[in-house]
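Participant: give me a model of this one.
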Amino acid sequence: MTKIWGFDLSEMHWSAFGSKEMMDPRYHLRKQRIIVYKIAMSVSLAAECTATYSLSKYNSHQSHIESYPFPSASPVQATENNESLIRAAISTIVFCVFVATVFGADFFFLLFFPRRRYPLWWHRLRSGAAVVVMLGVFASAVASTVVIATQEATIYGPGVTEDVRQQVIQAYARPPLRYRTWPQNIAWAVLVWLAFALTAASTALLLRASAYDKRYGPEERAEGVARDYDDGSERERITPAPEKTTKGRRGEVGSEKGAVGV
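Facilitator: This is a model prediction of the structure:
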């Protein structure tokens, strides 16, 4: 029985990926967290990929413009300014990777070690990381939307006139200088907002589950069992089941322990 950092590796098995085990209702909010985490990570990956695609295309576009074959005697040295889009893309990529890191790790532990109870420092670290990542994705969504909706790349440099600019644009028409006219950029903005909404939902579920785990443990409380923490103790208070009644021969009602019959 191999253990690493207290984790029993014998608990890791392929059947954990089956829907029956993943949707096991014995653990508080586990099913909901697994579903929302998976969707959030998938959408964040899609946003990351579209941002990476735009970043790559505009970097290549800039390189093509800088290497445009102007006549050797021409003093023109053209380049492209697309820094705002590059920064927004990098921000989106970084925080979408963090979404996969934070919620992917929690997904892993939920999948293989659902019964494990964690120390307080881990709950605080995990909750803090989730909130920071959520805010980062929100900032990336706002920045990406503003840049794509309102800005465009510019061609400038020594000797660059409007005629030179149009000449270069005709040679390298894609991606367009105006960001909002390229469908890939629109897809990026839409996906990063969806990623934020799902990351916020994942964070809310994580915080709720963390608060529950710290108080009760990962398993759902049994019906009729409640805990009283008003005095700081951890005593269980058992709520008695309702007493069954039976009817006597003359319609008189009594308890099951001693039904009345005359």
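Participant: from here on, just use CA atoms for contacts and neighbour counts.
Facilitator: OK.
Participant: list the buried ones in stretch 44-58?
Facilitator: 44-55, 58 (16 or more other Cα atoms under 10 Å).
Participant: reformat those residues as a markdown table; add secondary structure and distance to residue 118.
Facilitator: A markdown table is the format used below for the buried residues of stretch 44-58 (DSSP: H, G, I helix; E, B strand; the rest coil; distance: Cα to Cα, whole Å):
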| residue | secondary structure | distance to residue 118 |
| --- | --- | --- |
| 44 | helix | 27 |
| 45 | helix | 28 |
| 46 | helix | 32 |
| 47 | helix | 32 |
| 48 | helix | 31 |
| 49 | helix | 34 |
| 50 | helix | 36 |
| 51 | helix | 36 |
| 52 | helix | 36 |
| 53 | helix | 39 |
| 54 | helix | 41 |
| 55 | helix | 40 |
| 58 | helix | 45 |
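Participant: spit out the contact partners of the closest residue to residue 17 other than its chain neighbours.
Facilitator: Nearest residue to residue 17, sequence neighbours excluded (Cα to Cα, 6 or more residues apart in numbering): residue 111, at 7.4 Å. Residues near residue 111 by Cα atoms under 8 Å, 6 or more residues apart in numbering: 16-17, 22.
Participant: let's see this one next to it:
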Amino acid sequence: MTVIWGLGLHEIHYSKFKSSYMFNRAYHLRRTKMIVYQLAMILCVCSESVGTAAFSDYLDQQSEVQGQHPGVKIHNNGFIGAASYNIFVGIAVAFIFGAAFFFDLFWPERHECKHVRVSWKISAVVVTVMMLSSALALTVCHLINFGGVRY
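Facilitator: Predicted coordinates:
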């Protein structure tokens, strides 16, 4: 069978997506890891989806109002920037935690060197801090009310 980076591709099966396999206690902290991975990905996808919808609505509103009234300027660039950053961070979180999810699901017995384990931890901390900063940026945009209409 095919082996890439020491990981056998023959170990990839649909049956590993069953909850009886995913949440078993055969491996150390397996249940906790799977819950954290899935929770991180689900919450970030929800945040990213809401951010994308709001981002699209704000852009449509800005172009529609400025198209109908050329002298009017809508200032919502702060929110648009924060929503764009939120989308970027959501993709980064899905990439890091999604990769960890699939590696732990398909190859739970793999052996990683110390540098790889440290890089997983650093990546998780970095994307967590990025998501926190994204949430704070969106909150500040709403609290300060960056949006406004000027004639």
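Participant: TM-score them against each other, please.
Facilitator: TM-score of the superposed chains, computed with TM-score structural alignment, normalised by the length of structure 2, equals 0.94; 151 aligned residues with a Cα RMSD of 1.3 Å.
Participant: spatially central residue in structure 2, please.
Facilitator: Nearest to the geometric centre of structure 2 sits residue 90, at 2.6 Å (Cα atoms, centre = their mean).
Participant: average offset of the helix or strand encompassing that one relative to structure 1?
Facilitator: Applying DSSP states H and E as the criterion places residue 90 of structure 2 in helix 77-106. When structure 1 is overlaid, helix 77-106 of structure 2 sits 0.8 Å from its aligned residues on average, using mean Cα distance after the TM-score superposition for structure 1.
Participant: which elements pack onto the helix or strand harbouring residue 43 of structure 1?
Facilitator: Assigned by DSSP H and E, residue 43 of structure 1 falls within helix 30-66. Packed against helix 30-66 of structure 1 by the contact rule (3 or more Cα pairs under 8 Å, 6 or more residues apart in numbering; DSSP states H and E) you find helix 19-22, strand 79-81, helix 83-112, helix 183-216.
Participant: export these to TSV and tack on distance to residue 171 of structure 1?
Facilitator: Formatted as TSV, the entries for the helices and strands packed on helix 30-66 of structure 1 read as follows, by distance: least, Cα to Cα, whole Å:
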stretch	distance to residue 171 of structure 1
helix 19-22	53
strand 79-81	14
helix 83-112	21
helix 183-216	20
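Participant: between the ones you listed, which one is closest to residue 128 of structure 1.
Facilitator: For these, the distance to residue 128 of structure 1 is smallest for helix 183-216, at 9.3 Å, taking Cα to Cα.
Participant: matching residues in structure 2 for the closest one?
Facilitator: The counterpart of helix 183-216 of structure 1 in structure 2, using TM-score structural alignment, is absent.
Participant: how far off helix 83-112 does that helix point, in degrees?
Facilitator: When axes from the mean of the first three to the mean of the last three Cα atoms, to 10 degrees is applied, the directions of helix 183-216 of structure 1 and helix 83-112 differ by 40 degrees.
Participant: quick one: helix 183-216 of structure 1 to chain centroid distance?
Facilitator: Distance of helix 183-216 of structure 1 from its chain centroid, counting by Cα atoms, centre = their mean, to the nearest Å, is 4 Å.
Participant: go through it and flag the buried ones.
Facilitator: For helix 183-216 of structure 1, using 16+ other Cα under 10 Å, the buried residues are 184-186, 188-189, 191-207, 209-210, 212-213, 216.
Participant: if you count contacts, what does the next helix or strand after it end up packed against?
Facilitator: From helix 183-216 of structure 1 onward toward the C-terminus, using DSSP H and E, the following helix or strand is strand 225-228. Using 3+ Cα pairs under 8 Å, 6+ apart, the elements in contact with strand 225-228 of structure 1 are strand 235-238.
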